[in-house]
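Novice: Just the structure for this:
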Amino acid sequence: MEKEPIIALDFPTWEEAEQFLAPFEGEELYVKVGMELYLQNGPFIIEQLKKRNHRIFLDLKLHDIPNTVGQAMKGLAALGVDMINVHAAGGVDMMKRAVEGLQAGTKEGGKRPILLAVTQLTSTSQEAMQADQLIQVPLKESVLHYAQKAKEAGCDGVVCSVLEAGAIRDACGEDFYKVTPGIRLKDGQADDQKRVADPAEAREIGSTMIVVGRPITKAADPVAAYHHVKALWGGQAE
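Specialist: I've put the predicted structure just below:
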């Protein structure tokens, strides 16, 4: 599986994203397009990134009634992105319909996008989960439950924190994707993330893919920061 970090393009406009990507000319990256960038700019963003041969994780975290999510996924599949996600809290039926929608919308001969289910956001602490969601089990137990339901529904994997990746691997198998945001460097700030780890820890614990935003996008030299993170993630640096 992929051993390069996914860069979170957390920008409001294509112009800012394009300016960030310019120094990477000639490199084929894996990038994440979230709600901020996609909802303000639409499919144009995907078209521009595909022209540059970047792989794309479309991070929209859909959560609605099963029919709505299924139909939305059918349309989004036509964009040709590589990975997309829903909220596991939407339930097994919703996740199943998401899979069906992606299959129906994928062009003949094409590859269906990888479907992930978001377990608990990496900005959520156990205290916040229990107070705001009235989920009284430990946070790790909640995440593991969502992961098992996602696998039951036919999803390819989950979005989780590094701290839960090992337990999900043990419960759902090595091939079940564990995509982990909340990646920070040891000398960096956690910002609004609560459950964080560095790239080397993510590799050791069992993440399949890592998503890295501000440690790269806000770095003085983003290209150097990217290659440093990539080396840590691939085990070529410590």
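
Novice: contacts, neighbours, all on C-alpha from now
Specialist: Fine.

Novice: Residue 60: neighbour count?
Specialist: For residue 60, the number of neighbouring residues by other CA atoms under 10 Å comes to 17.

Novice: That one and residue 76, how far apart?
Specialist: With distances defined as CA to CA, to the nearest Å, the gap from residue 60 to residue 76 amounts to 10 Å.

Novice: What of residue 210?
Specialist: Using CA to CA, residue 210 is found at 23 Å from residue 76.

Novice: between these two, who's got more neighbours?
Specialist: Each of residue 210 and residue 76 had its neighbours counted (other CA under 10 Å), and the higher figure belongs to residue 210 (27 against 19).

Novice: so what secondary structure elements neighbour the helix or strand containing residue 69?
Specialist: Mapping residue 69 onto the secondary structure by DSSP states H and E places it in helix 66-77. Taking 3 or more CA pairs under 8 Å, 6 or more residues apart in numbering; DSSP states H and E as the contact definition, the neighbouring helices and strands of helix 66-77 are helix 92-105.

Novice: what does the helix it packs on contact?
Specialist: Among residues not part of helix 92-105, those counted as contacts by CA atoms under 8 Å, 6 or more residues apart in numbering are 64-67, 69-78, 86, 88, 112-113, 115, 117, 149-150, 152-155.

Novice: gap between that helix and the chain center?
Specialist: Taking the mean C-alpha point of helix 92-105 and that of its whole chain, the gap between them comes to 18 Å (CA atoms, centre = their mean, to the nearest Å).

Novice: Tell me what angle the helix or strand just after that helix forms with helix 92-105.
Specialist: Next in sequence after helix 92-105, counting helices and strands by DSSP H and E, comes strand 114-118. What separates the directions of strand 114-118 and helix 92-105 is an angle of 160 degrees, with axes from the mean of the first three to the mean of the last three CA atoms, to 10 degrees.

Novice: quick one more, to check against the first:
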Amino acid sequence: MHERPLIVAVDVESAAEAETLTSKLPASCWLKVGMELFYREGPDPVRKWKEKGHPIFLDLKLHDIPETVKRGMKNLAQLEPEIVNVHAFGGQQMMEAALEGLDAGTAAGKKRPRLIAVTQLTSTSEQEMKADQNISGSLRDHVLFLAGNAQRSGLDGVVCSAHEAEAIRQETETSFMTIAPGIRRKEDAAGDQKRIMTPKEAGERGVTGIVVGRGITKSVDPAEAYYRYEKEWEHGKQRCIYR
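Specialist: A predicted model of the protein is given here:
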């Protein structure tokens, strides 16, 4: 995987919108394909962008009984995304089954997609976690618990907010990935995200990769916005104490 990538979230409703957006982005940049586009257009956009050289984070957040997730991952592996994910709330047995499915679906001689687990959504506050999920303790501690389960299940990393990434790095293996959404430049609106951080701050904390949506995709000039984010992200990485 490209070292510590900037991933653009292509959260649009149709292939036509996606094509218009990606035509304005740098060639071969990372793209995140989520439920909104995948459920309408299926795997075709993924195949098309892979052919054009775009690394893909397939963000479908599988969460079901282990056998169902295993079979689903076996099919998704054939699209050859660089990263796929599940919900850590599914538990260790489900995460292990997801990994088995990816292994089974990866063609001989090909590299298995990286498998990461969503911890707590960056739109969830600690107050909401306690009220809506009936989870006591701090949000940070629960994210660390879920990250530990993901590592014990053999996964390659987690989706978390940049606020938890440093603590996760201290308690997991060096290669364990932290992919952080909720990234906003100071000039950009927070939207529905609660636990946000700037690209520079995320880079300084050793986050493996950042996911940026509206700050780039809703810009008048998405390529220019991309390069602004990339500049801050690179500056933060250079200041990071973790190597």
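
Novice: Next, the mean deviation of the helix holding residue 69 of the first structure compared to the second structure.
Specialist: Once the two structures are superposed, the average separation between helix 66-77 of the first structure and the matching residues of the second structure is 0.5 Å (mean CA distance after the TM-score superposition for the first structure).

Novice: neighbours around residue 94 of the second structure, how many?
Specialist: For residue 94 of the second structure, the neighbour count with other CA under 10 Å is 24.

Novice: what do you get for residue 226 of the second structure?
Specialist: Using other CA under 10 Å, residue 226 of the second structure has 22 neighbouring residues.

Novice: Go ahead and confirm it touches residue 213.
Specialist: No: with contact defined as CA atoms under 8 Å, residue 226 of the second structure and residue 213 do not form a contacting pair (10.0 Å).

Novice: Skipping adjacent residues, who's closest to residue 147 of the first structure in space?
Specialist: Spatial nearest neighbour of residue 147 of the first structure, excluding adjacent residues (CA to CA, 6 or more residues apart in numbering): residue 158 at 6.2 Å.

Novice: That neighbour: what secondary structure?
Specialist: Secondary structure, DSSP: H, G, I helix; E, B strand; the rest coil: residue 158 of the first structure is strand.

Novice: Now do the same for it: its match in the second structure.
Specialist: Under the alignment defined by TM-score structural alignment, residue 158 of the first structure corresponds to residue 158 in the second structure.

Novice: Touching, its match and residue 150? I think so.
Specialist: Yes: counting by CA under 8 Å, residue 158 of the second structure touches residue 150, with 7.3 Å between them.

Novice: who touches both of these two?
Specialist: Common contacts of residue 158 of the second structure and residue 150 (CA under 8 Å, 6+ apart): 116, 117.

Novice: how about the lengthiest strand in the first structure: buried residues?
Specialist: Among all segments of the first structure classified by DSSP state E, the strand with the greatest residue count is strand 55-62. Burial within strand 55-62 of the first structure, assessed by neighbour count using 16 or more other CA atoms under 10 Å, is assigned to 55, 56, 57, 58, 59, 60, 61, 62.

Novice: ok, for the counterpart of the fifth one in the second structure, nearest residue in space, not its chain neighbours?
Specialist: Think residue 59 of the first structure. The pairwise alignment with the second structure assigns residue 59 of the first structure to residue 59, based on TM-score structural alignment. Nearest in space to residue 59 of the second structure, with sequence neighbours left out and distances taken as CA to CA, 6+ apart, is residue 34 at 4.7 Å.

Novice: The one you found -> the first structure?
Specialist: Residue 34 of the second structure maps onto residue 34 in the first structure when the alignment is built from TM-score structural alignment.

Novice: Could you pull out the buried residues of the lengthiest helix in the second structure?
Specialist: Longest helix in the second structure by number of residues (criterion: DSSP state H): helix 222-238. Taking 16+ other CA under 10 Å as the basis for neighbour counts, the residues of helix 222-238 of the second structure that come out buried are 222, 223, 225, 226, 229, 230, 232, 233, 234, 235, 236, 237.

Novice: Now do the contacts for residue 46 of the first structure.
Specialist: With contact set as CA under 8 Å, 6+ apart, residue 46 of the first structure has these partners: 56, 79, 81.

Novice: What separation is there between residue 196 of the first structure and residue 51 of the first structure?
Specialist: If you go by CA to CA, the gap between residue 196 of the first structure and residue 51 of the first structure works out to 33 Å.

Novice: Looking at those two, which one has more neighbours?
Specialist: Neighbour comparison, residue 196 of the first structure and residue 51: the larger count goes to residue 196, with 22 against 8 (by other CA under 10 Å).

Novice: how far away is the residue lying closest to that one once chain neighbours are set aside from residue 6 of the first structure?
Specialist: Leaving aside its chain neighbours, residue 196 of the first structure sits nearest to residue 182 (4.7 Å; criterion: CA to CA, 6+ apart). Taking CA to CA as the criterion, residue 182 of the first structure is separated from residue 6 of the first structure by 12 Å.

Novice: list the residues that contact both of those two?
Specialist: Between them, residue 182 of the first structure and residue 6 have 211, 212 as joint contacts when contacts are counted by CA under 8 Å, 6+ apart.

Novice: and the residue nearest to residue 160 of the first structure when sequence neighbours are not counted, what does it touch?
Specialist: Take residue 160 of the first structure and drop its neighbours on the chain: the residue closest to it by CA to CA, 6+ apart is residue 180, 5.3 Å away. Applying CA under 8 Å, 6+ apart to residue 180 of the first structure gives the contacts 159, 160, 161, 162, 165, 202, 207, 208, 209, 210, 211.
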